[in-house]
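In: give the three-dimensional model of this entry:
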Amino acid sequence: MIEALPTLVPVGEYIAVGDALGCAPVLFHALSKVESLEDPRAIRREDHWWRKMRFASREAKAFDRKPNPKNMDDRWTILREMDAVCQADAPLNLRARNAAILCHSLCWSQIMGFNHRSCGFDDPRNWLDAVQTLQGQRECLIAFVTDNPVLQTAFQRRDYPAIAHHYNGPNYRANKYDEKLRTTVRKLETAGVTYA
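Out: Have a look, this model is predicted:
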């Protein structure tokens, strides 16, 4: 189902998210550029989370040093391969069942799988299914931000350090996430992108 997504997120998605959260749509457009280059099919494995969550089988360990390929189709293939290993390992360690999903960030907003509950899903597999459509991605991001009132207020106030802290994590300064977001917003506003 992921193949049916467009190459770039339509501007209407940013408008819908902004309207739902009482925020400027340009913020979510900038977030999308910073997180995924506006790719709704974006996927990234976070290896440090994978090593913490996976079962220590030989098959699971084989993915420890496997790089994130540039091609998103290849990344989705690796996720499916990892998930198959996790399913096989689940009888030995039930916690490993969803490890492949939990250690990936998905779609244009790059929300981590371990945040599935903040997106409104008890089961990470249902969250994975949801983010394979634009509507599901939009609804998950809205739920994720709504679940954290401090983050929602930060978006509403354009408080870039607070957005960075609550969206990207407490180490956001290391990669200048707040500055990247602010700069991208300025560029979009200067370019005159229409959000109507």
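
In: every contact and neighbour count from this point should use C-alpha atoms.
Out: Fine.

In: residues contacting E139?
Out: Applying C-alpha atoms under 8 Å, 6 or more residues apart in numbering to E139 gives the contacts C119.

In: ok, it to R80 distance?
Out: 24 Å (C-alpha to C-alpha, to the nearest Å).

In: so what's S57 up against?
Out: Counting by C-alpha under 8 Å, 6+ apart, S57 makes contact with D89.

In: helix or strand for S105, which one?
Out: Using DSSP states H and E, S105 sits in strand 104-106.

In: what packs against that strand?
Out: strand 43-45, strand 111-112 (3 or more C-alpha pairs under 8 Å, 6 or more residues apart in numbering; DSSP states H and E).

In: who wins for proximity to I15 among those strands?
Out: Each of those has some distance to I15 by C-alpha to C-alpha; the shortest is strand 111-112, at 18.8 Å.

In: can you give me how far the closest one is from the chain middle?
Out: 4 Å (C-alpha atoms, centre = their mean, to the nearest Å).

In: cool, and stretch 161-171?
Out: The chain centre lies 14 Å from the centre of stretch 161-171; the measure is C-alpha atoms, centre = their mean.

In: same question for stretch 68-82.
Out: On C-alpha atoms, centre = their mean, the centre of stretch 68-82 falls 15 Å from that of its chain.

In: hmm, back to that, winner for burial among the helices and strands packed on strand 104-106?
Out: When you average the neighbours per residue for each of those (mean count of other C-alpha atoms under 10 Å), strand 43-45 leads with a mean of 23.

In: which strands or helices does the helix or strand just after that strand pack on?
Out: Using DSSP H and E, the helix or strand that follows strand 43-45 in sequence is helix 47-53. On a contact count with 3+ C-alpha pairs under 8 Å, 6+ apart, helix 47-53 meets helix 99-102.

In: correct me, but Q137 touches V131?
Out: Yes. If you go by C-alpha atoms under 8 Å, Q137 and V131 touch, sitting 4.6 Å apart.

In: and this one, please, so the two structures can be compared:
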Amino acid sequence: MTASPPAAEFTGNPAPLTPTDFAAAAAALGCTAAAVRAVVAVESRGGFLADGRPRILFERHKFSAFTGHAFDDSHPAVSARQPGGYLGGAREYDRLGEALALDRLAALKAASWGAFQIMGFNHAAAGFRDVESFVAAMVSGHAAQLRAFVAFIRAQGLADALARADWPVFARAYNGPAYAAHAYDTRIAEAHARFLAEGADQRPTLRHGATGEAVRQLQRLLGLSADGLFGPATQAAVTARQRAAGLPADGVVGPQTWAMLTG
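Out: Below is the predicted model of the structure:
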């Protein structure tokens, strides 16, 4: 097996994401911070190895497909029609190194990267023109990994499932049709519940004049047209629901109102 690629090429800044980072991503997607944290917990438990390289998983069946199965016979550890051969942790870079020596672009596309384990071949959906720039961003730090996740979720139309905590729908699209065999949906649901219990539900406070995906999610919960603008109609609907639930009818959507609407 080819040695692991030089560490310097893939060594970045492993500084962890902060609660503010998670809250900002949640606001952009209209979901809870707990939901974003749950995806990290199940996908990677953190985007970097102890040596400062992004956490990866090399998929030999993807490499095989991207190279027209040219290396299946000569390099079966990294090129095969069936998934498998995983070594885990830093040893995945040994597999990546072997593939890089055969076809660099195919190798980078065939690995999942960082905290959210986005596949290299999904670089365009994550907001990058090519896989090289995508990988460079994944190496740079958790902040870029989080931005890529937000872009990917939007591009794949998964913001609503994430906001509703509809984990079977989310897992099917994010992890593939075999998600149930690996219990991705139940594992994310459990992590989400755990983070909620720990107080990680940091939905943004919304009031008249707010805009964005969080407002669209609010409007969907209210049965309104989701235009993303918190105007008079949205404020009136919020006030009516607050009054009906016995909450202060101030038209401001804070923790109690979110809980009432999503409970």
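
In: TM-score of the superposed pair?
Out: TM-score of the superposed chains, computed with TM-score structural alignment, normalised by the length of structure 1, equals 0.80; 184 aligned residues with a C-alpha RMSD of 2.5 Å.

In: buried stuff in the lengthiest helix in structure 1?
Out: Identified as the longest helix of structure 1 according to DSSP state H is helix 72-89. Within helix 72-89 of structure 1, the residues that count as buried by 16 or more other C-alpha atoms under 10 Å are 75-76, 78-79, 82-89.

In: for the residues you listed, which one is nearest A99 of structure 1?
Out: Nearest to A99 of structure 1 among the buried residues of helix 72-89 of structure 1, with distances taken as C-alpha to C-alpha, is C86, at 6.6 Å.

In: need the counterpart of that closest one in structure 2.
Out: With TM-score structural alignment as the criterion, the equivalent of C86 of structure 1 in structure 2 is D103.

In: distance to S32 of structure 1 added to the helices and strands packed on strand 104-106 of structure 1, as a markdown table?
Out: Output for those, formatted as a markdown table (distance: least, C-alpha to C-alpha, whole Å):
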| stretch | distance to S32 of structure 1 |
| --- | --- |
| strand 43-45 | 13 |
| strand 111-112 | 11 |
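
In: quick one: which of those strands is nearest S36 of structure 1?
Out: Comparing these by C-alpha to C-alpha, strand 43-45 comes nearest, at 8.3 Å.

In: ok so, going back, chain center to the strand holding S105 of structure 1, what's the gap?
Out: 5 Å.

In: what mean distance separates that strand from the matching residues in structure 2?
Out: On superposition with structure 2, the mean distance recorded for strand 104-106 of structure 1 (mean C-alpha distance after the TM-score superposition for structure 1) is 0.5 Å.

In: tell me the helices in the stretch 51-200 of structure 2, going along the chain?
Out: With DSSP state H, counting those that start in this stretch, the ranges of helices along the stretch 51-200 of structure 2 come out as 60-66, 92-102, 104-109, 131-140, 142-155, 159-163, 167-175, 184-197.

In: sorry, back to before: now distance to G169 of structure 1 too, for the buried residues of helix 72-89 of structure 1, in CSV please.
Out: Below are the buried residues of helix 72-89 of structure 1 laid out as CSV (distance: C-alpha to C-alpha, whole Å):
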residue, distance to G169 of structure 1
R75, 24
W76, 25
I78, 26
L79, 24
M82, 25
D83, 26
A84, 30
V85, 29
C86, 27
Q87, 30
A88, 32
D89, 30
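
In: A20 of structure 1: which of those residues is nearest?
Out: Of these, the one sitting nearest to A20 of structure 1 (C-alpha to C-alpha) turns out to be W76, at 29.5 Å.

In: rewinding a little: what's the closest of the helices of the stretch 51-200 of structure 2 to L17 of structure 2?
Out: Going by C-alpha to C-alpha, the one of those nearest L17 of structure 2 is helix 142-155, 6.2 Å.

In: in structure 1, what range does that closest one match?
Out: On structure 1, the counterpart of helix 142-155 of structure 2 by TM-score structural alignment is residues 134-147.

In: quick revisit: chain center to the longest helix of structure 1: distance?
Out: 17 Å.

In: contact partners of it?
Out: Helix 72-89 of structure 1 has contacts (C-alpha under 8 Å, 6+ apart) with 41-44, 54-55, 57, 59-60, 63, 68-69, 96-101.

In: go again using 10 Å as the cut-off
Out: For helix 72-89 of structure 1, the surrounding residues in contact (C-alpha atoms under 10 Å, 6 or more residues apart in numbering) are 2-3, 39, 41-45, 50, 53-63, 66-69, 90, 92-101, 103-104, 106.

In: please apply the same query to stretch 114-128 of structure 1.
Out: For stretch 114-128 of structure 1, using C-alpha under 10 Å, 6+ apart, the contacting residues are 49, 98-99, 101-107, 111, 113, 130, 136-137, 139-148.

In: make a ChimeraX selection of the buried ones in these.
Out: This is how ChimeraX selects the buried members of the contacts of stretch 114-128 of structure 1, with burial counted by 16+ other C-alpha under 10 Å:
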select :49,98,99,101,102,103,104,105,106,107,111,113,130,136,137,139,140,141,142,143,144,145,146
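
In: what's the overlap in contacts for Q137 and V131 of structure 1?
Out: With C-alpha under 10 Å, 6+ apart, Q137 of structure 1 and V131 have common neighbours 40, 106-108, 111.
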